[in-house]
Structures are given as C-alpha cells and as structure tokens.
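Colleague: Model the following, please.
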Amino acid sequence: MSEKNKVLILDFGGQYSQLIARRVRENKVYCEIKPYDISPQEIEDFNPKAIILSGGPASVYKEGAPDCNNIIFSGKWPVLGICYGMQLMVHKLKGKVQRAESREYGVMDLKILQEQSKLLKDISSPTKVLMSHSDFIPIPPANFKVTATSKNTPTAAIESDEKQLYGIQFHPEVVHSECGKTVIKNFLFEIAGILPDWNMDSFIEETVKNISKQIGNKKAVCGLSGGVDSAVAALLVHKAIGDNLTCIFVDHGLLRLNEAEEVMEAFEGKLGLNVIKVDAGEHFLSRLKGVIDPERKRKIIGNEFINIFEKEAAKYGEGEFLVQGTLYPDIVESGTKTATTIKTHHNVGGLPEDMTFKLCEPLKELFKDEVREVGRKLGLPEHLVNRQPFPGPGMAIRVMGEVNEDRLNLLRKADAIVRKEIKAYDKENKVWQYFAVLPGSYSVGVMGDDRTYQQVVAVRAVGSEDGMTASWSHLPYEVLDKISQRIVNEVDGVNRVVYDITSKPPGTIEWE
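Modeller: The predicted structure is shown next:
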C-alpha cells in the first residue's frame, strides 16, 4: 500500500458506514474509518488522498449534531459526502438544509441532470438508488451545481469541481443502489486519482512488520479456537516472532460435536504452530450455572478465557501479549463512539478491566472475506479457510437460557445433523453459515400414537460476504424436510423443527 493512496472515512453514526469501507477496499484502495470529530493534525498525519463523509441519523441544524473540522472542506482533498455527510457539507458552506414534507425511505428513481458530471459519469438515467432521509436541501451552497434529483428531493446530488467537493443524498454503498459501485469508482479514480495498490500481499508485509515492532523479543500467547480468524492471526504473529508464540486451545465445553478433537488434529504440530490444549469444560459450566442473560454469558466467558490464558501463559515463558482474531465487525457490533452496541463480543467488550496482557489484534481492520484471502496466502489449508464461523462463546449463545450439559448434548446432536445435510447440499459454498439453535421452548406433538411435550429446535442458515449484513438462505424444501425428519427421529427430546427466515438486519446471525 502506498502512503499516498489512502482514503479516510469519517463516521457520523450511519448504519452503513462499514459498508463504505468494504466498497472502497473492493477497489483495492486502502481506507480507515475514524470518528467524525478527528482533529486537523490527525487528518494530516493520516495523509489521505480523499475523504468520505458517512451518513448518520442526526439533523445538521439541531443542537449537538455531529460536526467536523472546517479544514475538510478547504479544497485540500476531494470529499464525497453521503446523505448526512452531504447535508453537513451544505450546512457548513452556507447552503440550506431543512425538514422535508415528504420523507424518502427505500429504493427510488434517480434522475441525472448533468451530462458532464464527474461523479455520475457513465450512469444511465433514471437509475434505482436507496434513499434514507427526512431532511432535504432546497438551496445548495454557492458555486455548486445540482447533478441529480428524485421525486421528493430536488437536490439529490451536487458537485463543485473547483473545490473538489461532491455530495449525494442516496447510499452508493448498498446493493440496492444500481449505480453505487460506479459512483464510488468515479470518486476514487476519476476525481481523486487514486491508484488501486492495496492488496493482501501488502497487508501481510506491513502487518508482520508492525507485529515485530509491537512484540519484539517478548512472548505471546494466542487463543486458538480452530476458526479461520484465530488461525490467521496466529500465522501472522508466528511469521513475525516465530517460536515466541504459544497457541492455547481452550476446550470450554461449549464446542460442537467432536470439535475439540478436530481442532487438535488440524493444528497440533502443523503449520509451524506450537499448540497447547486446556480442558476447562467443567469450570466454564460451573460459572455459567443459573445465568440466562446473553450479555452476562458473553462477559463471563470472556473473563474466564483471559483468566485461563494468564495462568497458562505463566507456564510458557510469561506471555506478555495476547493475540486475538478480532475482526472489524466484532468492534462495530460491540459499540464504538458512533455505533450502538448490538451485542458484546467476548473478545472486545467481554475482556476484564484488570487484564495483564497487552493485546495484539492483527486482523481488527479486516472483514471476514479479507481474512480468508490472507489465510490462503499464508498457506492455511482450504478446509480451514472455509471453516464455518463459530462464535467465541460457542453453544452458550445458541442455547437460550441456562446452559447445562444435557441441553448442550441435545443441541450438539441436532447441530451435527444440520451441518452434515447442508454441507452435502451446498457444493458451491453459497451458504455462509448454518447451525442449530435451542430456543428453550416446548411444543405438543404426537409420536407413536402418544402425546409428547418436547423441545423445539430452530435451524439458521444465512448467506453473507462480511458478516455485517446477511440474508436467510432459501434452502430447498427437500433439504429442510430431511433435516427435520432426522432431528425428530434421531435426537431424543425434540418433536418440532422450525426454520429461521430472518435476515440481518433486523436480526443478528446468532440468536444471542
């Protein structure tokens, strides 16, 4: 990555801010998301080639609305304002923003007015775009030209080529906007003149250097779960510090059927990694006894992980650093300055305040598909690269309510059937994640001419690129029928199977 080809994204609290970063990176351009109130010096230090302002739920004319430094609109950098970002640009440059009589939410027709528009170049008119706003711009700032309109928005896109300032009322980062990818490409390449020079090879090289600088000759331990995130994090750190890394696999008793054995088979003595297994199932279950609230589950598990790591690290050279496979979606969902907490990820918000480790999180700016690409380049076998995502708290957050061995065993058996049948059907790996859930509800049934009152199992299967959004998978009825029949016939205590058809949002991938 060239230091001259970076994009700075300022986050004003929009629900799609992380998708802007995804779209930029898809074009092999490096970017980072920073808070909206970043200082001028921090902007200079980052040295962006261009700046993008995200959307957000606030109104620019209200007291306390998110604001940014005026230097952003000085003409020093090309700036693209999206939704709230556009309205803020207009507001600060003496245009007018006000409440709309008719709000726009959903997919709308965008009519392009200017053939010479740099931002909307090569886009046919009209085109479908996603709108999500209750304010509009009746009067743009001086020396801006209006380049597009919609039914209820007279100023849907504006440009000032002289000041390198561009604004759009719609969201180009979502798939619903037909022209979205073209808009982002036009901004990056036609307007900002950025070179697409960021790739996973350069990421690996730079990250290994940073790890070497951070850890030096000290020791580190890695919480190896067997998933792709922790495996890739471990390989990157091992590449930087070699045998000074010890990987600790904690069997917390919340894993899938036969998973502990499979993880050790995959990693022990392989890939150059030193892997130690710790059996802690009884300990975790004792700490979870009587706990129902999912946030408490996550935090208890996060705390106990660290406690175990600290004890184990003392046996292997006083590990000073804890390596984690934290990804960017984990940080976003756990809550940031401009993002609401959706759920606390055990490796983010679940860490104890008195932890003695220093964290090393080499993947925290990446999305899942990027991590898989890094894994391939580091030589991780394909079956591990494409391994099903599995949450750190394990089945504790797939068993609704209290977690105990009986309920875990029931779910393990049902889950194994779900995974086997969908894997047999999904030869092209189109289903991103699939598993069983134990909701904790019971239903009346008839089995062998007798009345039953037994547990319900839910099946979850979704498609996704990055884990931030997901669509429920339209599995064939034949597959669902086979899963249902097998679970009811083979898993004692279950008499009903249901299929979760909720996408993310509004749901999350996990139930807790």
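
Colleague: From now on I want contacts and neighbour counts done on CA atoms only, so please keep to that.
Modeller: OK.

Colleague: distance from the centroid: which residue in the protein tops it?
Modeller: residue 449 (47.9 Å; C-alpha atoms, centre = their mean).

Colleague: residues contacting the residue most central in space within the chain?
Modeller: Residue closest to the average C-alpha location in the chain (C-alpha atoms, centre = their mean): residue 329, at 2.4 Å. If a contact means C-alpha atoms under 8 Å, 6 or more residues apart in numbering, then residue 329 has 367, 466-468 as its contacts.

Colleague: Try it again at 7 Å.
Modeller: Residues in contact with residue 329 (C-alpha atoms under 7 Å, 6 or more residues apart in numbering) are 367, 467-468.

Colleague: so can I have a markdown table of these showing distance to residue 268?
Modeller: Output for the contacts of residue 329, formatted as a markdown table (distance: C-alpha to C-alpha, whole Å):
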| residue | distance to residue 268 |
| --- | --- |
| 367 | 27 |
| 467 | 29 |
| 468 | 32 |
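
Colleague: Which one of those is nearest to residue 99?
Modeller: residue 468 (30.3 Å; C-alpha to C-alpha).

Colleague: what helix or strand is the closest one on?
Modeller: Counting by DSSP states H and E, there is no helix or strand that carries residue 468.

Colleague: Skipping adjacent residues, who's closest to it in space?
Modeller: Distance criterion C-alpha to C-alpha, 6 or more residues apart in numbering; nearest residue to residue 468, sequence neighbours excluded, is residue 329 at 6.2 Å.

Colleague: Doesn't that neighbour belong to a helix?
Modeller: Yes - applying DSSP: H, G, I helix; E, B strand; the rest coil, one finds residue 329 inside a helix.

Colleague: can I assume residue 415 is in contact with residue 435?
Modeller: Yes - between residue 415 and residue 435 there is a contact at 5.6 Å, judged by C-alpha atoms under 7 Å.

Colleague: Buried residues in stretch 102-109, which are they?
Modeller: Neighbour-count burial for stretch 102-109 flags 104, 107-109 (criterion: 16 or more other C-alpha atoms under 10 Å).

Colleague: Of those, which is the nearest to residue 229?
Modeller: Comparing the buried residues of stretch 102-109 against residue 229 with C-alpha to C-alpha places residue 107 closest, at 35.1 Å.

Colleague: and for comparison, fold this next one:
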Amino acid sequence: MQHRPSDWIIILDYGSQYTQLIARRIRELNIYCEIHPFNKELSAFADQPPKGIIMSGGPSSVNDEGAPGLNSGLFEWDVPILGICYGLQILAHNKIPGCVEQADHREFGRSELIVDDATDLFRNIPQESVVWMSHGDHIKKLPREYEIIAHTDNARVAAVRHREQQIFGVQFHPEVVHTVYGQQILENFAYEICHLEGTWTARSFIESTVKEIREKVGDHRVLCGLSGGVDSTVVATLVHQAIGDQLQCIFVDNGLLRKNEFRDVLDIYEEELNLPVRGIDATDRFLAELRGVIDPEQKRKIIGNIFINVFDDAIAGDNDFKFLAQGTLYPDVIESISFKGPSATIKSHHNVGGLPEEMNLALVEPVRELFKDEVRNVGRELGIPDHFIKRHPFPGPGLGIRILSDVTKEKLALLREVDDIFIGELRKQDLYDDVWQALAVLLPVQSVGVMGDERTYEFTAGLRAVTSVDGMTADWAHLPHPFLAHVSNRIINEVRGINRVVYDVSSKPPSTIEWE
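Modeller: The predicted structure follows:
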C-alpha cells in the first residue's frame, strides 16, 4: 500500500551505505520520503511529484565506465535538489564532463567545515563544525552555474549552490551522526528551501491508512497472519479499525515459537487487544517440512510457503476472503529484494522473498514503508499497551533460523530454555528495555566440557543483544560482565545439553542482527 502525502521528498539512491539514514533523518522531521533507484522512471510520479529531491552518495566514481548517471528529467519538476557526495559530483559532471577527478588527498572521517555563506542551506550552522567525509574524488573545476558556499582544508568544494536555481550539493554526509549539525542542514533544506511543513505524523498516517484500507478492501474479508510480534499486531489493529468484523486474524503455532509464547500471546490478543483471532497448531506440519534442512534461505522459503498454505486451509470454502494482511516493514523489503536501488540483497524474509510466486489472496501491507520505531509510534497512537509495543523483534521464521543447523524438536527444546533464561534475566535485572533486541542461537558446534568430574560433549549457545533505533544499523550491547557471567552460569547448570556459552560482540554492519 502507498501512503504518499502531497508534501514529500524523493531520495534517489546511487548505492550509498547511508541512503537509508537519509530517509530516517528526513522522517524524523515529520516529512514523508521514499527511496527510489537513481534511474527510476519519473513518470511514475506524474500525478504527485515530490516537493524536493535528495541524491544520495554512492561507491562509484563518476568517471567509471558504466557509472550511475543523472536523470535529467528530474529538473522538469522544478523543485529544490540536494546532492550528497556522489550526488554533488554527478551534478557537476553533468555540466562539465571530466571536472571530477581523483583527489590528491582523500577525505575519510571527520573534517572541519568552514561555512562561506550561511544564508540558506547553512542557516544556523556555526562557522566551523565537524562533518563526516567519505570520498576519494573531488571537483577540480566548478561549473560556472554554481558557487562555493563551504570548504574544508582538503576540499575547496565542500558545498555548492546553483546561482539561479534551488540546487545544492554537499561533499560530506549530513545524514550520519558524526556530522554534528547534519540534521539542521537537512531541516534547512526541507523546511526553508522546499517549504515543507512537517505534518506527517503517526496520527496522520493512521487516518490516511485506514481510509486506504477501506477503499482497497471494500466489502471483502481480510485474513491477517499474526506472528506474535509488534509489526503484525499493529497491522491487525489498523485493519480492524478500518473494517471491523471483516477481519479474521490467525495466530499459527509453527513449532518455532519461544517458551509458552503461543498461549501467552494468544491471551493478549483475545483479552487485551480484543482482536478477532483464531489459534492454529501446525507444529507437526512445519517441522516435517524442515526436517534435514540447513540452508537458512531454504528454511525461510519453506516457512513462508507453509504459512500461506495454512492460511489457505483455514479459510477454505469461504470466498469472501480476498486479502492477506502482513506486517512487512521497510527494512524487510530493503534486505530481501533490494527493490529500490543498486544496494546488495542481504537476505530474504519469510514474508517477502519467502512468499510463493502464486497466491490465492492479494496482499495488504500497510506498514511496508515504515521503520520499526515508526511502527511502534503508530501502535502507541492506536492504543496498544506499551508492554507489548516494547517487545523485542522476533523473526517470523522464529527459532528455525536461530538453530544454525537442521531443526529438530530436541534442538528447539534446548534453545527455548536458553532463550527463556536470557530474556528472563534481562527483564529481572531491568536491562530488557536498554537493548533493542536480544536473542539466543544454538550453534552447530559441540565441544568438550567437564561437569561433576565427568567429560561432556555438548552444544554451544550464542547470546546476542544489540542497541539500535530502526534495525538498519546496530551496535552490540555492552551488558555488564557480572550479568553475562550469571546468565552463562544458569544456562550451563540448568539446560542439559549445553556446556558452553558465548556472547556476540559484532555490530551491524558488517554483521546482521540475526545470525541467519
């Protein structure tokens, strides 16, 4: 579903690792934005063109053969443009081919920006401030249409402005936190230059989405697959508010849930959220299909297919059902199929890349363009209890992708106990809300241990906790050592079959939050 308001900004992706951060920063200003590839057919937006354009950075040099080019059609919109890093260089290169060349002194990391003109883009920006540079090329000759409005010691052209049009370019990255006044620069562009008002809020999103769901669904019924997580729950609540009893929720026990989760979450759905929900135990069906499967991508596709089959069976013979509602998020889509630019596909998600090619139900995905924290804000606005909103993310494939080998009932039983101890201790010691996500994995490694003067040869459990805002980037959580020692001791003593516990200290990137 598309929730594009009249005032919005388009971000043209040239493959930068920071492109999603640009979107995050713009949305923090209560302004809607979308990421699209640099070569997107602009006629797709003819009915509702953006009020501003941001061109991202990218890993290429404008002088490389086959380097991403400039879509000159964007100038026909006659709206403000901001080029960032590669975005700036391609603007200059478009006017004077060859004006961009490899710099004698590359700039990677922090640099001091010296503002030469603070009248618009750099309004309220100090004369000298720290910015984040990441470039090997520089502009040797500036096209006469542009003037320099900021520089650094190593970059004569650190920011430019078109002399007649509302076109700007910066060599640094205002979207990263290391650029101290980066958010102010983006705010200046959006508010002062594009003249946007910042009216895109959780409430406005709900109002427009409820209306769109009603228009799309009409008199038909909608099936919503609940996972027990925040995303699908927010979707179900949104759809329920839009169409009431036309909604039927299904909560499937796929045998891959955490300890007691099926019954506990089902109670919340029925008693606290008053959702029309039906619980289905399909454990044997899932585990039978997963038997002997090790590859995580294959697991996702199997799980995605079985979910759809279970849903189809649940409504067999009822022709009123025409739609399936899902809690697909923006990061799911970006990581699964990279549909909005030249960035690499990381992994498929069971509800995106894992869906079968042919389905009997049309999809309704009202939060598909939202980040995790935005979904939580929508949930709070909908009145979903905070204790549910604050639940850590849990993948749709569940423990199936936290067992880094073939999935068996015995391994699931081990991992459930490990997970229960880890999460339980985080809650008990008031650390649960300090991390964005915590999880346990069962490694395909057995090692020698000593217990009660006897040799053991048992599995290794991995613990992971991260801090993040939206899941696109994350740092490993620096949990207190005494806490980790206590959790490890409990797991080894209480979970027969585990004799070693390790803690994951890698960040995203380069790692992902989930191990598979």
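
Colleague: May I have the TM-score of the superposed chains?
Modeller: The pair, once superposed, lands on a TM-score of 0.96 when counted by TM-score structural alignment, normalised by the length of the first structure; 511 aligned residues with a C-alpha RMSD of 1.8 Å.

Colleague: where's whatever residue of the second structure lines up with the residue farthest from the centre of the first structure relative to residue 490 of the second structure, distance?
Modeller: In the second structure, residue 449 of the first structure lines up with residue 453, judged by TM-score structural alignment. Distance check for residue 453 of the second structure against residue 490 of the second structure: by C-alpha to C-alpha, to the nearest Å, it reads 19 Å.

Colleague: aligned partner of residue 482 of the first structure in the second structure?
Modeller: Per TM-score structural alignment, residue 482 of the first structure is aligned with residue 486.

Colleague: Please read the previous query as pertaining to residue 362 of the first structure.
Modeller: In the second structure, residue 362 of the first structure lands on residue 366 (TM-score structural alignment).

Colleague: Correct me if wrong: residue 399 of the first structure contacts residue 436.
Modeller: No - Residue 399 of the first structure lies out of contact with residue 436 (C-alpha under 7 Å); the separation is 9.3 Å.

Colleague: does residue 238 of the first structure belong to a helix or a strand, and which?
Modeller: Short version, using DSSP H and E: residue 238 of the first structure is in helix 228-241.

Colleague: That helix vs the second structure, average offset?
Modeller: Taken over the aligned residues, the distance from helix 228-241 of the first structure to the second structure averages 0.8 Å (mean C-alpha distance after the TM-score superposition for the first structure).

Colleague: That helix maps to which residues in the second structure?
Modeller: The aligned range for helix 228-241 of the first structure is 230-243, by TM-score structural alignment.

Colleague: For that stretch, give me every contacting residue.
Modeller: Contacts for stretch 230-243 of the second structure (C-alpha under 7 Å, 6+ apart): 210, 213-214, 224, 226, 247, 326-327, 366, 375, 379, 389, 391.

Colleague: Next step: the residues you listed restricted to strands.
Modeller: In strands, defined here by DSSP state E, the members of the contacts of stretch 230-243 of the second structure are 224, 226, 247.

Colleague: Could you measure from the second one over to residue 404 of the second structure?
Modeller: Summarising the geometry, the distance separating residue 226 of the second structure from residue 404 of the second structure, computed by C-alpha to C-alpha, is 25 Å.

Colleague: what residue of the first structure takes the place of residue 304 of the second structure?
Modeller: Checking TM-score structural alignment: residue 304 of the second structure goes with residue 302.

Colleague: Check for me that its match belongs to a helix.
Modeller: Yes - counting by three-state DSSP, one finds residue 302 of the first structure located in a helix.

Colleague: which residues does it contact?
Modeller: Per C-alpha under 7 Å, 6+ apart, neighbours of residue 302 of the first structure: 346-347, 350-351.

Colleague: tell me which of those residues are still there in the second structure?
Modeller: Retained in the second structure (both residues aligned by TM-score structural alignment, their matches' C-alpha atoms under 7 Å) from those: 346-347, 350-351.

Colleague: one step back: higher neighbour count, residue 226 and residue 404 of the second structure?
Modeller: Ranked by neighbour count (other C-alpha atoms under 10 Å), residue 226 of the second structure and residue 404 place residue 226 first, with 27 against 18.

Colleague: thinking again about what came up before, and which of the buried residues of stretch 102-109 of the first structure is nearest to residue 26 of the first structure?
Modeller: Closest to residue 26 of the first structure, out of all of these and judged by C-alpha to C-alpha, is residue 107, at 23.2 Å.

Colleague: Verify the contact between that closest one and residue 133 for me.
Modeller: No - proximity of residue 107 of the first structure to residue 133 does not meet the contact threshold set by C-alpha under 7 Å, at 11.8 Å.

Colleague: Three-state assignment for the closest residue to residue 117 of the first structure other than its chain neighbours, please.
Modeller: Using C-alpha to C-alpha, 6+ apart and skipping residues adjacent in sequence, the residue nearest residue 117 of the first structure is residue 147, 6.5 Å away. Using three-state DSSP, the structure places residue 147 of the first structure in strand.

Colleague: what does residue 147 of the first structure align to in the second structure?
Modeller: Using TM-score structural alignment, residue 147 of the first structure pairs with residue 149 in the second structure.

Colleague: and that match, how far is that from residue 132 of the second structure?
Modeller: 17 Å.

Colleague: ok so, going back, against residue 494 of the first structure, how distant is the match of residue 304 of the second structure?
Modeller: The value you get for residue 302 of the first structure to residue 494 of the first structure, if C-alpha to C-alpha is used, is 31 Å.

Colleague: elements contacting the lengthiest strand in the first structure?
Modeller: If you go by DSSP E, the first structure has its longest strand at strand 96-112. Applying 3 or more C-alpha pairs under 7 Å, 6 or more residues apart in numbering; DSSP states H and E, one finds that strand 96-112 of the first structure contacts helix 84-92, strand 127-139, strand 145-149.

Colleague: Please state the offset of the match of helix 228-241 of the first structure from the chain centre?
Modeller: Distance, stretch centre to chain centre, for stretch 230-243 of the second structure: 19 Å (C-alpha atoms, centre = their mean, to the nearest Å).

Colleague: Which residue, other than its chain neighbours, is closest to residue 341 of the second structure?
Modeller: Residue 341 of the second structure's closest residue in space is residue 37 (C-alpha to C-alpha, 6+ apart), at 4.1 Å.
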